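>>> Sequence and computational prediction follow.
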Amino acid sequence: MIMENLAILVILSFVFISIIITDNLAILVIVSFVFVTIIHHILKSKLGTKTHKSTKFPPGPKPLPIIGNILELGNQPHKELAKLSQTYGPIMTLKLGNITTIVISSPMLAKQVLQIYDQNFSHRTIPDTVKVLDHHLYSVGWLPSSSPQWRILRRVCATRVFSPQQLDSTQVLRQKTLHELMNFVKEKSVKDEVLNIGETCFTTILNSVSNTFFSVNVAHYGESCKSQEFKDIIWGIGEESGRPNVVDFFPIFRFLDPQGARARMTKHTEKLIEFVDGLTEERLKSRALEKDTTNKRCNDVLDSILDVMLEENSQVTRLHVLHLFLILFMAGVDSTSITIEWTMTELLRNPEKLRKLREELQCVLGKGEQVLEESHISKLPYLRAVVKETLRMHPPAPLLAPHKASEDAEISGFMIRKDTQVWVNIWAMGKDSSVWENPNEFMPERFLDSKIDIHGRDFELLPFGAGRRMCPGLPLAYRSVHVVLASLLNGYDWKLPNGEDSKDLDMSERFGLTLHKAQPLQAIPIKSQQ
């Protein structure tokens, strides 16, 4: 026993030294493989092994000992998984270290997981980085759906944050940010300067969300340190949440944090929580100073949620409020802004689609720099089709958030064991030629005579998920994408800098919790002469 403990200590030291000198995931996995293999053999020799009775599992690529299929994920897991599904089918098994993962790549099977057996598959596999500051214990995004607290927070989202009445009442706050956007675009147009579409959309959506939630702008266009700080925080949280982490594959290394992911995530999360807590404290002090709080209300989301928190015997604490805003900020800003950037990119690559959309906007809004009101969206079928087509080709979360089976279940004749992780590859479904005609072509027209929508009822198109784990922020994201996109296009033509051909635009992706453009889109707004 002494010799065995000494061997383990030596191996741990070797692992720790390797971690210090490299941040390469592949090398870390190989080192981890050596370590875990030895420990596995030691435990096996002492304790023996227990095996489950044989069951019919979904097919999949043969895993390597211990590390399984980790190395097959590559830097673009959604694409690599799509390729593997062409060999092994729309339901397949991967071994990712200690985690058994089922990958779903067809609408029919997605319906079974997200609707028919929704209750069983609505739990979450929680990445190690999400556990910083106990976020998973307070967040509606990660609490188990069987938890009473999850149901309370979900109801708060539905009634106090994203209800039609709440969004209608805060529309004037978002309209202000649209006017600021148009002033910035006009300034760039007059100076014939290049506009960074990604950063501009990010600032616009960041201010739109912060106004909806807190009645304040938190960023400015152009060279803004505050904008860049928020961008670094939100993009940093998204990257750390979605980046492969050796700790998730081998929890035994959690105390080492070999890639430094938890340390970086803690820093980002603390900054965002501090920002939200400061606004909350300021609002609570303002309420305490006023006998008649109705005169000082901002009538934004923060006021609405504080009403719930301050109710007698409320089950919503201040920690719940802080972590709720944390995840709403993340989901609301990042995914919405990158969807607008991808849409602008596809339109610039397809000038005839852009012309058709601008004609529709002029017909409804008239000529000039008119800001679209949210009530106009229902009158713009081609705009809605353009957004759907973008979400089909560039879903913000290509694998959705991870699901987990709470009990054994059978899907399409295959056994899915309890605690198995489930990924739904909606990116692969959007590129499936058996589902979509010419799937690699940008064709908004496919949605004009189609009833397929993005609200979780049509499993061919699930950018926001479906079932009880569907993204609660869909109503705000839906409004924001359409009105910002229309505001950018109505009254302006766009050209690429340096005579660049639109067909040569870089369409490469950067994978994380959300799917960013690897190279930001830049274009010059030109005042329309029509």
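Good, I have the coordinates.
>>> For the rest of this, base every contact and every neighbour count on C-alpha atoms.
Will do.
>>> Report the contact partners of residue 164.
residue 475 (CA atoms under 8 Å, 6 or more residues apart in numbering).
>>> can you count the residues close to residue 169?
14 (other CA atoms under 10 Å).
>>> List the residues that contact it.
When contacts are counted by CA under 8 Å, 6+ apart, residue 169 is found next to 299-300.
>>> same question, residue 364
Applying CA under 8 Å, 6+ apart to residue 364 gives the contacts 376, 379-380.
>>> do the same with residue 368
490-491, 528.
>>> likewise residue 217?
When contacts are counted by CA under 8 Å, 6+ apart, residue 217 touches 207-208, 210-211.
>>> Let's see that with 10 Å instead.
173, 176-177, 203-204, 206-211 (CA atoms under 10 Å, 6 or more residues apart in numbering).
>>> swap in residue 528?
By CA under 10 Å, 6+ apart, the contact set of residue 528 is 367-369, 489-494.
>>> Let me know the closest of those residues to residue 273.
The shortest approach to residue 273 among these belongs to residue 489, at 35.1 Å (CA to CA).
>>> ok, and here's another one to check against it:
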Amino acid sequence: MALSSGLFPWFTAIFALLLFVKFLFKSKNGSSKRLPPGPPGWPVIGNMLDLGEVPHQALNSLQAKYGPVVWLRLGAINTMVVQTAEAATELFKKCDLPFADRKVPDSLTALDYYQGSVAIGTYGDYWRKLRRICTTEFLVHKRITASVSLRQKCIDNLVEWIKADVEKSRKSGGTGEIRLDSYLFVTAFNAIGNIMLSKDVMDSRLEKASDFFETFLVFMEWVGKPNLADFVPVLKWFDPQGIRRNSKKYLERLMDIAAGIVKERIKEKQSRVVKQTHDFLDALLDDEGDDLAKGPDRLTEKNITIVLLEMFFGGTETTSSTIEWGMSELLRNPDVLKKLQDEVDGVVGRDRTVKESDLNSLPYLQATVKEILRLHPVFPMLLPRNSMQETEFMGYDIPKDTQIFVNTWAIHRDPASWSDPLSFKPERFLESDIDFRGQNFELLPFGSGRRTCIGLALGHRMVSLSLANLVHSFDWKVGVGLNAETLDMGEKVGLTMRKLVPLKAIPSPRI
């Protein structure tokens, strides 16, 4: 998480307090422990300044001096950073269980959100049961396949929305330029809504933004802010930046809206209203009366509400950001865009849109998606893990409660694993068996092991289908005043890795 320059004034204000509690920051593990190498830290704040504005890039630069595993002290938090495929292999194959817990950001302790979460929940019986429900009811191949028509509807709406706005712009004398991120975000938001709730959650053309959508955006902004309290636990009581307070305020609104949806569905089930579809919320409510309803690990109505929200959190910005990065790379590499369009034309023709059933016949598309995930992993350091016990790792003694980052951004650009790693070359995957599902440790956009992203299959389908339809339905040019060489590819790190400058482009309908 970036430590922006706007946080530096806080150091002056709290420095005396930090000195007073400095004894809290000293290692409790003794000098006999063999820790990984790392840069020397400052008093009290440790290596916080070493994170820079873009942490995954700053940490990658330490690899040449300190090797594949780097040790940091971020305020009071012991932190280990894994930065090569070899080290990642050791972690996920040998230490997946002792490192299966999560470090929970202070912002998501509001309303005890983390206790009902799949992504950041504490590893234990409840978490395992909850993940089982999500993987067997929501994200198994059968259910994903059954929701094909819902995704297709959202993609068709996206194409028609862009067409209508471009035509409207040109009729009024404009260039037809659009800012793509808002289109993609709303599409991903509604795709999740359809799978979860069997309906659009908001107007597909943003003519009427729902309270849920607007609150969701503000909440995501607050949760994505760098928070000193995550590094210096004594500050959690003060919440000096107001991040937890504001996160709680907007989370309460989201919880109220989602709880209303859950209660309405419960009433429908009690009145035996016949539904044509059985969506994910129905599956959660079915399990509420199952074994989870018994004992301390029961799936409560509140936790169902949290899971409902989490699917929106996990599936919206990740999907839309990946597609935006992909379209940016295609505009910077017109030869790749042309090859992709030719492939889709050859399989689909020009008289219909791309369907999900076409995807397996588009190998260059699949290679392109893999290359996007390689260069632009939406979680460049995954979600931080936490060691549940002292563990030996690659000859080092890793203390209990150590925060663990897996720097996938560095792994994906490591010349030891990839030829010409900084170039966008989908061809590298055409004759390769390397996949992104967590078994090839040089490519880990969704993580691996017990904490693999549960939305992997669904996210991949959404990205592939969206990209295929965008390049098939339109010819694309970069925005006004730009060219392929000057397109900004800077990174902005918050909750996910987004483009620093949103993509502006000019589409022209082609089918």
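Arrived safely, thanks for sending. If you're wondering where the values come from, they're calculated on a predicted model, not measured in any experiment.
>>> So after superposing, what's the score?
The TM-score (TM-score structural alignment, normalised by the length of the second structure) is 0.92; 498 aligned residues with a CA RMSD of 2.2 Å.
>>> rewinding a little: now list the buried members of the contacts of residue 364 of the first structure.
Neighbour counting with 16 or more other CA atoms under 10 Å marks residue 380 as buried within those.
>>> Need the contacts of residue 364 of the first structure in JSON lines (columns: distance to residue 114 of the first structure).
Formatted as JSON lines, these follow (distance: CA to CA, whole Å):
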{"residue": "376", "distance to residue 114 of the first structure": "32"}
{"residue": "379", "distance to residue 114 of the first structure": "31"}
{"residue": "380", "distance to residue 114 of the first structure": "30"}
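>>> now the contacts of residue 364 of the first structure in TSV, with secondary structure and distance to residue 391 of the first structure?
Output for these, formatted as TSV (DSSP: H, G, I helix; E, B strand; the rest coil; distance: CA to CA, whole Å):
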residue	secondary structure	distance to residue 391 of the first structure
376	helix	20
379	helix	20
380	coil	17
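>>> ok, and the contacts of residue 364 of the first structure in the second structure?
Retained in the second structure (both residues aligned by TM-score structural alignment, their matches' CA atoms under 8 Å) from the contacts of residue 364 of the first structure: 376, 379-380.
>>> Could you report the separation of residue 168 of the second structure from residue 473 of the second structure?
Noted for residue 168 of the second structure: a distance of 17 Å to residue 473 of the second structure, by CA to CA, to the nearest Å.
>>> circling back to that earlier point, pull out the buried members of the contacts of residue 217 of the first structure.
For the contacts of residue 217 of the first structure, a neighbour count by 16+ other CA under 10 Å gives the buried set as 173, 177, 203-204, 206-211.
>>> quick check, nearest of these to residue 13 of the first structure?
For these, the residue nearest residue 13 of the first structure by CA to CA is residue 206; the value is 44.8 Å.
>>> Show me what the closest one aligns to in the second structure.
Using TM-score structural alignment as the criterion, residue 206 of the first structure maps onto residue 189 of the second structure.
>>> Likewise for residue 482 of the first structure?
Mapped onto the second structure by TM-score structural alignment, residue 482 of the first structure lines up with residue 464.
>>> Just list the residues touching its match, thanks.
323, 356, 359, 362, 365-366, 368-370.
>>> Now intersect those with the strands, please.
Per DSSP state E, strands hold no members of the contacts of residue 464 of the second structure.
>>> Out of the residues you listed, which are shared with the first structure?
Counting by both residues aligned by TM-score structural alignment, their matches' CA atoms under 10 Å, the contacts of residue 464 of the second structure that remain in contact in the first structure are 323, 356, 359, 362, 365-366, 368-369.
>>> Now do the helices in the stretch 1-150 of the first structure.
With DSSP state H, counting those that start in this stretch, the ranges of helices along the stretch 1-150 of the first structure come out as 2-21, 25-47, 77-88, 107-111, 135-138, 148-156.
>>> Distance-wise, check the spatially most central residue of the second structure relative to residue 256 of the second structure.
By CA atoms, centre = their mean, the second structure has its centre lying nearest to residue 318, at 4.2 Å. According to CA to CA, residue 318 of the second structure and residue 256 of the second structure sit 24 Å apart.
>>> and what of residue 187 of the second structure?
For residue 187 of the second structure relative to residue 256 of the second structure (CA to CA), the value is 23 Å.
>>> The alignment partner in the first structure of residue 415 of the second structure: what's it in contact with?
In the first structure, the residue matched to residue 415 of the second structure (TM-score structural alignment) is residue 433. Taking CA under 10 Å, 6+ apart, we find residue 433 of the first structure in contact with 439-440.
>>> which SS class is residue 433 of the first structure?
Classification of residue 433 of the first structure by DSSP: H, G, I helix; E, B strand; the rest coil places it in coil.
>>> my guess is residue 42 of the second structure meets residue 25, correct?
No. Judged on CA atoms under 10 Å, residue 42 of the second structure makes no contact with residue 25 at a distance of 11.8 Å.
>>> between the two, who's got more neighbours?
A count of neighbours by other CA under 10 Å puts residue 25 above the other of residue 42 of the second structure and residue 25, at 21 against 14.
>>> and the residue lying closest to the more buried one once chain neighbours are set aside, how many neighbours?
Nearest non-adjacent residue to residue 25 of the second structure, counting by CA to CA, 6 or more residues apart in numbering: residue 76, 4.6 Å away. By the criterion of other CA under 10 Å, residue 76 of the second structure has 20 neighbours.
>>> same deal with residue 503 of the second structure?
Residue 503 of the second structure sits with 20 neighbouring residues when counted by other CA under 10 Å.
>>> any idea what it aligns with in the first structure?
In the first structure, residue 503 of the second structure lands on residue 521 (TM-score structural alignment).
>>> just checking, that match touches residue 347?
No. Here residue 521 of the first structure does not reach residue 347: they are 11.7 Å apart, not a contact under CA under 10 Å.
>>> Can you work out which residues contact both of these two?
residue 341.
>>> where's residue 201 of the first structure relative to residue 329 of the first structure, distance?
Distance check for residue 201 of the first structure against residue 329 of the first structure: by CA to CA, it reads 15 Å.
>>> more crowded one of these two?
residue 201 (25 against 19).
>>> corresponding residue for residue 366 of the second structure in the first structure?
Counting by TM-score structural alignment, residue 366 of the second structure corresponds to residue 384 in the first structure.
>>> one step back: save the helices of the stretch 1-150 of the first structure as CSV, and put in distance to residue 511 of the first structure too.
Shown next, in CSV, are the helices of the stretch 1-150 of the first structure (distance: least, CA to CA, whole Å):
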stretch, distance to residue 511 of the first structure
helix 2-21, 23
helix 25-47, 15
helix 77-88, 8
helix 107-111, 22
helix 135-138, 22
helix 148-156, 28
